[in-house]
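Trainee: From the sequence below, what's the structure:
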Amino acid sequence: MAAKGHVLVLPMPCQGHVTPLMELSHRLADEGFEVTFVNTEVDHALVLGALPAGGAAELRERGIHLAFIPDGLADGEDRKDINKLVDAYSRHMPGHLERLIRDMEAAGGRPKVRWLVGDVNMGWSFVVARKLGIRVASFWPAAAACLAIMLKIPKLVEDGVLNNKGWPERQETLQLAPGMPPLHTSLLSWNNAGAPEGQHIIFDLVCRNNKLNDIAEITVCNSFHEAEAGVFKLFPDLLPIGPLVADQELQRPVGHFLPEDTGCLEWLDAQTGGSVVYVAFGSMAIFDARQFQELAEGLELTGRPFLWVVRPDFTPGLSKLWLDSFRLRLASTGKGMIVTWCSQQRVLAHSAVACFVSHCGWNSTLEGVRNGVPFLCWPYFCDQFLDQNYVTAVWRTGLAVSPDEDGVVTKEEVRSKVEQVVGDTEIRERAQLLRDTARTCVTRGGSSHKNFKKFIDLLSE
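Mentor: Below is the predicted model:
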């Protein structure tokens, strides 16, 4: 069967943006589209390095080609510094993207790119696409409520809630519409993305992207109607097509930057149903040594088995001696397991998992929701405070940690909150109801399924 058309997919260069766009790419490939997935050079190398042997060839066979362009930063520069990353890619990537598309066309052998499906955070790419006669669909990878607040910036400035630099003029709790999560003005995503002196870079990007998104013919997002009904009432043109998943068996690669430890799945198989505390803070969060130790000892205090994802760069400055003795204790009791990365979707789908101690990135939040897992929320930055408020205030499917006066979440707090979450039958019942709703949305006739069909019909034109 001839491909329906060639779609270029472009995520913002962060793990939490690559994953849902890779899931969407698999869905597009299932619908008969040919996809070119464009990462930055650095992320492309990470994705290739983390793929199982023959993974890239397998993706190509499915119709997904991996391509890359430079992000404008030098080799050793810190790509977790969002301000620096955004500043570099906004200036350097447009020229590189145009060159990549022109080179692909000149090489021939594949159909001409008809559509760009671009991350809203990469609004500059919509201008490049339009210049080359390519149609644009935009994709919002976070909570729709986060985009709604961004789109309301002019109104918030006009109402005197924000100044024209994006900083709050008043300390108050915002709620844009009934059913939307309340959010304190000190926790707006663009003011919590990194060092305050670089905040203007993020705020300018957000304001620019709000305007550039008008170039897109459609904006789809990884959410579902019932999860964020208040937002979709406010912005009916925003189409939720989630929760996205690459395949039902969770076997297809979704563009991880780190190789997955699959041994943890066998370890989970050996645990009692509903007993394990799963702990993971995504790809960006950093803990200092003191906080790391409090969390570790708190997990031990629960007396429950736990699976904890600790990236190699999670806690710079942690005593290796301390970590080694902690690992030894775990090995001798068999009570806990530490891995550097895992297939989170398969872990959360496992019947042994009792609760999810999470930074509340949107992908993690939806993956927990889709599996009916109760949350203990521990947000780190950006939009994660908003996601926490969905969990604690709107869906009521979990609780949040409370740091002490030094800003530290103590081991006693970890133990006590884990017990509260796991022991609360009402939280668990609400989580299961939300899971059932999420699953209904993506099945035939469900709201996300209908929106996805609308999206596919547009891309097929």
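
Trainee: When you work out contacts or count neighbours from here on, use the C-alpha atoms and nothing else.
Mentor: Will do.

Trainee: what about the helices in the stretch 151-300 of the chain?
Mentor: Ranges of helices in the stretch 151-300 of the chain, per DSSP state H, counting those that start in this stretch, are 153-158, 199-212, 229-234, 263-269, 289-302.

Trainee: Out of those helices, which is closest to Val120?
Mentor: Smallest distance to Val120 across those (CA to CA): 6.6 Å, for helix 199-212.

Trainee: Remind me what the closest one packs against, helices and strands.
Mentor: helix 82-107, helix 124-131, helix 144-151 (3 or more CA pairs under 8 Å, 6 or more residues apart in numbering; DSSP states H and E).

Trainee: could those helices go into TSV alongside mean neighbour count and distance to Thr397?
Mentor: Shown next, in TSV, are the helices and strands packed on helix 199-212 (neighbours: other CA atoms under 10 Å; distance: least, CA to CA, whole Å):
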stretch	mean neighbour count	distance to Thr397
helix 82-107	16	30
helix 124-131	19	37
helix 144-151	21	18
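
Trainee: Also this sequence, please, to line up against the first:
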Amino acid sequence: MGKIEGQKPRVVLVPFPYQGHITPMLQLGSILNSRGFSITVAHTEFNSPNPLDHPEFVFLPLPDNLSGCETSYISSLKGISAMNVNSKERFHEYMVEMLEKQPQNGLVSCIVYDNLMHFVNEVATHLKLPTVVLRPNSAAYLRSLQFIIQLQADNLIPLPEHQLQDAIPTHHLLRFKDLPFPVTAEIPKILIEFFTSYANIRSSSAIILNTADILDHESLTKLQQHFKVPIFPVGPLQKMAPKFNTSLITEDTSSITWLDKQAPNSVLYISIGSIAIMDKKELIEMAWGLANSDQPFLWVVRPSSVSGSEWIECLPEGFEEITRERGCIVKWAPQKKVLAHPAVGGFWSHSGWNSTLESMCEGVPMICRPYFSDQVVNTRYLTHVWKVALELNSLERKGIEQAIRALMGDKEGKEMRQKALKMKQELELSIQRGGSSWNSFENLVEFIASFTQQNVKATMIPDSSD
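Mentor: The predicted model follows:
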């Protein structure tokens, strides 16, 4: 018989450096680490995670040669392209070094990478290493991208305005209006290329999705038929992973102290995420809508999230005086703790997938104000499929006031809160032993372990008794 000497098998993670992408990747790594795998994280210099928050991981910085990354959609796509070009060579060097040190430092089982970091596939293919792609969005979002690609291929873009309210034939839960990019005008070539690249899993052996079967069953079934590789819906990862900090922005914990003084279910929490930007007019209308609603609120205003403004200097005169007794404004908050706080009764959100899952996991109903990308798809599901949210249809102060009152006090809001609490219970069941997400993660662990076993055979050390 042969034997293998050395450390635990190693999984290499390559996240994309935006908050909504890096958080689920680190959560996945933490769970895999608890299941017996060593974890190495290869990350860009831009938005790099803090190794002190994850002492059990090995961190390898990748040069990206980016002095910064703009958040406008097209500029971000150019940044993604630059990251893929600039990080490839060093990542290849890291992997060669890692393979040369096998098995003493642990066999490399596979590489799990964010699909936006597609240079990983080229390196892995060259080194004959298996890859698994992590998609941090919902399955429904991926299907919506596939549909845009098909519309473009069939020369149906631009679509007539009158069709926007029609249901998509192959995805009836969405309307054409709910696609992640407007289809009533020509779509820039760079975006079509991005959608096509993002929907392509290349040579990956499997797909991991931070979603649950109860949320995405129809879309998961369709994706399985399309890709014909194992798909592992293992979400919500934040409920399965040990608690640790994944925020790229310093959190203001005074918000929790403030919440401790508020009545149960009384506070509206407001945050538009880590990259969305609003204009000054929207900020002013939000402020007066909040003021006129008479509702207690915790408002995250991220620095530079208001176009042309550093922070809250554009708030209208008199707002802070009117709301001083019932409002709290911070630059960033520990969102998972905020949503779990008994004082929070509603969440005004951009409907990013991380925020969506975090809100549903705590049974908090939502007001949705989507800005771009998957946020539009998520909003449709939140409001019309899961029915735990209402969409903000007016950005004027009167419409904002009405939406806040509807969510926080009216019969409609109470019904959404009941549905949100039921969804919370169903998600909790899915991650418990025997639940769909629990079973899916068990299958994922076995799947990755099978790569390790193949590598063991390839690097077997003869036993002296042979």
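
Trainee: Now the TM-score, please.
Mentor: Here the TM-score for the pair of chains, by TM-score structural alignment, normalised by the length of structure 1, is 0.85; 431 aligned residues with a CA RMSD of 2.8 Å.

Trainee: re the thing from before, present the helices of the stretch 151-300 of structure 1 as CSV; the columns should include mean neighbour count and distance to Asp387 of structure 1.
Mentor: CSV is the format used below for the helices of the stretch 151-300 of structure 1 (neighbours: other CA under 10 Å; distance: least, CA to CA, whole Å):
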stretch, mean neighbour count, distance to Asp387 of structure 1
helix 153-158, 16, 19
helix 199-212, 18, 18
helix 229-234, 18, 13
helix 263-269, 15, 27
helix 289-302, 18, 21
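
Trainee: Ile101 of structure 1 is nearest to which of those?
Mentor: Nearest of those (CA to CA): helix 199-212, 20.0 Å.

Trainee: relative to helix 124-131, how tilted is the closest one?
Mentor: Relative orientation of helix 199-212 of structure 1 versus helix 124-131 (axes from the mean of the first three to the mean of the last three CA atoms, to 10 degrees): 30 degrees.

Trainee: and the angle from helix 199-212 of structure 1 to helix 82-107?
Mentor: 40 degrees.

Trainee: Can you name the residues in contact with helix 199-212 of structure 1?
Mentor: 83, 86-87, 120-124, 126-127, 150-151, 153, 165-166, 190-191, 193 (CA atoms under 8 Å, 6 or more residues apart in numbering).

Trainee: how near is Leu134 of structure 2 to Gln225 of structure 2?
Mentor: 18 Å (CA to CA, to the nearest Å).

Trainee: quick revisit: make TSV from the helices of the stretch 151-300 of structure 1 and add distance to Cys342 of structure 1 to it.
Mentor: Output for the helices of the stretch 151-300 of structure 1, formatted as TSV (distance: least, CA to CA, whole Å):
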stretch	distance to Cys342 of structure 1
helix 153-158	37
helix 199-212	30
helix 229-234	32
helix 263-269	8
helix 289-302	19
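
Trainee: and of those helices, who's closest to Thr440 of structure 1?
Mentor: helix 229-234 (15.2 Å).

Trainee: Summarise which helices and strands that closest one is packed against.
Mentor: Secondary elements touching helix 229-234 of structure 1 (3+ CA pairs under 8 Å, 6+ apart): helix 144-151.

Trainee: how about a cut-off of 10 Å?
Mentor: Judged by 3 or more CA pairs under 10 Å, 6 or more residues apart in numbering; DSSP states H and E, helix 229-234 of structure 1 is in contact with helix 144-151, strand 238-240.
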